[in-house]
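K.L.:
Give me coordinates for this.
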Amino acid sequence: MPRRTATMLASTLMLIALLCAGVFINVPYSEMSPGPTVNTLGDHDGEPVLQISGRKTYATSGHLNMTTVRVTSADYRMNLVEAVYGWLAHDNKVVPHDTLYPDGKTEEQSTQENAEEFSQSQESAKVAALKELDVPVKSWVIASTVVKGSPAEGRLHAGDVIKAVDGTTVKQPSDVAELVTKHKPGQDVVFTIVPAKEQAAAEKENRTATRTQKVTITTKASDDEGEKRAIVGISAGTDHTFPFTIDIKLADVGGPSAGLMFALGIYDKLTPGSLTGGTFVAGTGTIDDAGKVGPIGGIEMKTVGARAKGARYFLTPADNCAAAASDTPAGLTLVKVNTIDDALTALKDIRGGDTADLPECTTK
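P.N.:
Here you go, the predicted structure:
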């Protein structure tokens, strides 16, 4: 066999061997790619995304699209060939597995956490939108989660309204941790609560829950490194009562990143005229009850997905601007927003055609 032919054959066999090895070698990475984008003003799977009853609504036009990211599952084992392909592909992003699933989080745990964050983002979106419209919303502090095996298990329950801790009135979720950590581990703390069932019954009957009870819990030491804090094993959150019904119908979506776009969609439906003026606007960002917009993950994937569907403008959390601007899809303008007010101002300029002074994202 001629030397040249032998060399080419050996090289080919080596390449085949490397490719085969690459298929069987697993690497600790996961992949992100652009996911579906849904118009919050429109329908999804045959029904309106935003359904409002008990309050006058108005016709809307254009798009206010929320955006998503697809990720490989927690138990998916990426091989070397897939990782290399993902690194080379422009529209995909390969990241360390622990970035998406820290501390060995399972698929079930991740799904549950994303569902909880999605639910909370919907509540905050409603509150933020109604505050912009000066519509009063009743709010109170609740035990949002109770850790299994903690001192609070069986003593407090998710949805219990926390009125006071050690006799001190609770006004916001952070008050709970502040009052509990005034104790030393092993000391008792007294919660004044309205049980979740009583609160639910009161809401159903459109009355104020008045029956309270005191619950005494013995604190334990936290697992923090260094100085230990007193804890009882709950996370405090906020619940609300709205003066009319706002339902958000969107299955198979998780996480908090659609908050801003839901808030804008609700605002648009409750006000005359069109926020977009018929323009295709997409965006992302968490939102809190006060209307502050927070950063999200996978911004590069979301801008790609939005532009592919036809978006011309993308409302971008200020903290994500630099990453988004480093690789902006052609034809898409990234608009920096810190609050819902910023987004509403930008939309006013967009529908009016006055876009020269939009606060665009930069890489700095």
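K.L.:
only C-alpha atoms for contact and neighbour calcs from this point on.
P.N.:
OK.
K.L.:
Figure out how far stretch 351-364 is from the centre of its chain.
P.N.:
Using C-alpha atoms, centre = their mean, to the nearest Å, the distance from the centre of stretch 351-364 to the centre of the chain it belongs to is 25 Å.
K.L.:
and that stretch, how far apart are its ends?
P.N.:
28 Å (C-alpha to C-alpha, to the nearest Å).
K.L.:
and for that stretch, what are the contacting residues?
P.N.:
With C-alpha atoms under 8 Å, 6 or more residues apart in numbering as the test, stretch 351-364 has contacts from 275-279, 316, 318, 321-326, 333-337, 346, 349.
K.L.:
what about burial for those residues, which qualify?
P.N.:
275-277, 279, 316, 318, 321-325, 333-337, 346, 349 (16 or more other C-alpha atoms under 10 Å).
K.L.:
Which other helices and strands does the longest helix along the chain contact?
P.N.:
For the chain, the helix with the greatest residue count under DSSP state H is helix 107-132. Contacts defined by 3 or more C-alpha pairs under 8 Å, 6 or more residues apart in numbering; DSSP states H and E place helix 107-132 against helix 259-269, strand 286-287.
K.L.:
Second chain to compare with the first, below:
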Amino acid sequence: MSRRHATIFSSLLLLIGLVCTLLVVRVPYSELSPGPTVNTLGKHGGDPVLSIEGRRTYPTSGHLNMTTVRVTSADYQMSLPEALYGWFRDDSSVVPHETLYPDGKTAEEAEQENAEEFTQSQESAKAAALKELGIEVPTRTVVAAVVKDGPAEGTLRAGDIVKAVDGEPVKQPADVAKLVTEHKPGEEVVFTVVPVKQAEAAEKAGQDPTASPTKEVTVRTVAAEEDNRAIVGIQAGSAHTFPFRIDIKLADVGGPSAGLMFSLAIVDKLSRPDLTGGAFVAGTGTINADGEVGPIGGVQMKTVAARRAGATHFLTPEANCPSALGNAPDGLTLVKVGSLDDALKALEALREDRPADIPRCTAD
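P.N.:
Got it, this is the predicted structure:
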């Protein structure tokens, strides 16, 4: 073999080795891409997404689509070529793995957290919608989550109604942390609670769950790692007692970002006029019980998904507007909203053909 041929052969082997190495090298990144969209006014998998019993409902038209993002799983390791390919695509986004799965969360932990956030989002969406319609929604403080391996695990349960801490009545979730941190680490805290099973049984029987019999639970505090304050390893939150039944059925979806669209669907079914006037509207955004809309992740992928599905207007949380504008599909109007009331006013302007009154996302 001549020197020239040997050089070519060696270079070819080196190139093949380099390509093989690139194919097996894994990088700490994850990918987001447009997911399915679902009309909250319609059906999914053959069943209504939203069903209401015990209250008069009205016909609806058009679309109020919630949007989703597909993400690579927590245990998936991207190859370098996959990451490079994703970076150059308009319909995907490559981000550091820890952005989606902080603190080394496993796939099971991420799925559980998403399911819990989705459930809480539904509760907040229902409360916000009914409040918007002037319907009273009693609220109670509950154990929203129990930290795994924390002091309260096995003693307090998610859904327990917290009536008092150390005999001091609890009026809102913030009271729980305030009363616990009055202790020193290692001291005991006494919770007066209505156990979740009793609360659920009372609700099913049409009774006030907060009036159910209580029990006292004692938990020993530990020191928080970040600032040494006393904690018991729970997160307090709010639960609501609804005057009639509202069911949201949507499998294989997690996280809190559909809250706004669920609220709008509930308002649409319980009131007149028809919110969309037949238009195809999609959107995203978290919502709290007071109707405040919050930002979400992956908004650029959601706008792509919305436009592919046929949407002409996209309800965009105000804080997400700058990011959404960076990859806005042609033919999709990005509507800026900061609250449920903002969204309703924007839909009214759309329905009445007043485009100048629809607040749009701007770069500033």
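K.L.:
Enumerate the positions of the longest helix of the first structure that are buried.
P.N.:
110-111, 114-131.
K.L.:
Then stretch 255-266 of the first structure?
P.N.:
G255, P256, S257, A258, G259, L260, M261, F262, A263, L264, G265, I266.
K.L.:
likewise stretch 77-92 of the second structure?
P.N.:
Result for stretch 77-92 of the second structure [16+ other C-alpha under 10 Å]: buried residues Q77, M78, S79, L80, P81, E82, A83, G86, D91, S92.
K.L.:
The residues you listed in strands, which ones?
P.N.:
Of the positions in the buried residues of stretch 77-92 of the second structure, M78, S79 sit in strands, assigned by DSSP state E.
K.L.:
just curious, which of the buried residues of stretch 77-92 of the second structure is nearest to S212 of the second structure?
P.N.:
Q77 (49.6 Å; C-alpha to C-alpha).
K.L.:
quick one: the residue minimising distance to the centre of the second structure from L264 of the second structure, how far?
P.N.:
In the second structure, the residue lying closest to the centroid (C-alpha atoms, centre = their mean) is P256, at 1.1 Å. Note on P256 of the second structure: its distance to L264 of the second structure, by C-alpha to C-alpha, is 15 Å.
K.L.:
And I16 of the second structure, by the same measure?
P.N.:
From I16 of the second structure to L264 of the second structure the distance is 56 Å (C-alpha to C-alpha).
K.L.:
Could you do K184 of the second structure as well?
P.N.:
45 Å.
K.L.:
again with G62 of the second structure
P.N.:
In terms of C-alpha to C-alpha, G62 of the second structure sits 13 Å off from L264 of the second structure.
K.L.:
do the same with T119 of the second structure
P.N.:
17 Å.
K.L.:
I'd like to know how many residues surround L9 of the first structure.
P.N.:
12 (other C-alpha atoms under 10 Å).
K.L.:
Wait, a helix at it?
P.N.:
Yes: L9 of the first structure: assigned to a helix according to DSSP: H, G, I helix; E, B strand; the rest coil.
K.L.:
Find the nearest non-adjacent residue to F244 of the second structure, please.
P.N.:
G54 (5.3 Å; C-alpha to C-alpha, 6 or more residues apart in numbering).
K.L.:
Could you verify my assumption that the residue nearest to the centre of the second structure touches N288?
P.N.:
No: the criterion here is C-alpha atoms under 8 Å, and P256 of the second structure misses it with N288 at 9.9 Å.
K.L.:
for the first structure, which strand is longest?
P.N.:
strand 29-39.
K.L.:
Next, the buried residues of that strand.
P.N.:
In strand 29-39 of the first structure, counting by 16+ other C-alpha under 10 Å, buried: Y29, S30, E31, M32, S33, P34, G35, T37, V38, N39.
K.L.:
just stretch 37-53 of the second structure next, same as before
P.N.:
Applying 16+ other C-alpha under 10 Å to stretch 37-53 of the second structure flags T37, V38, N39, T40, L41, G42, P48, V49, L50, S51 as buried.
K.L.:
Would you mind putting these into JSON lines with distance to G154 of the second structure alongside?
P.N.:
Listed next are the buried residues of stretch 37-53 of the second structure as JSON lines, based on distance: C-alpha to C-alpha, whole Å:
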{"residue": "T37", "distance to G154 of the second structure": "38"}
{"residue": "V38", "distance to G154 of the second structure": "38"}
{"residue": "N39", "distance to G154 of the second structure": "39"}
{"residue": "T40", "distance to G154 of the second structure": "37"}
{"residue": "L41", "distance to G154 of the second structure": "40"}
{"residue": "G42", "distance to G154 of the second structure": "40"}
{"residue": "P48", "distance to G154 of the second structure": "36"}
{"residue": "V49", "distance to G154 of the second structure": "34"}
{"residue": "L50", "distance to G154 of the second structure": "34"}
{"residue": "S51", "distance to G154 of the second structure": "35"}
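K.L.:
picking up where we left off before, mean deviation (superposed) between the longest strand of the first structure and the second structure, please.
P.N.:
After superposition onto the second structure, strand 29-39 of the first structure sits on average 0.4 Å from its aligned residues (mean C-alpha distance after the TM-score superposition for the first structure).
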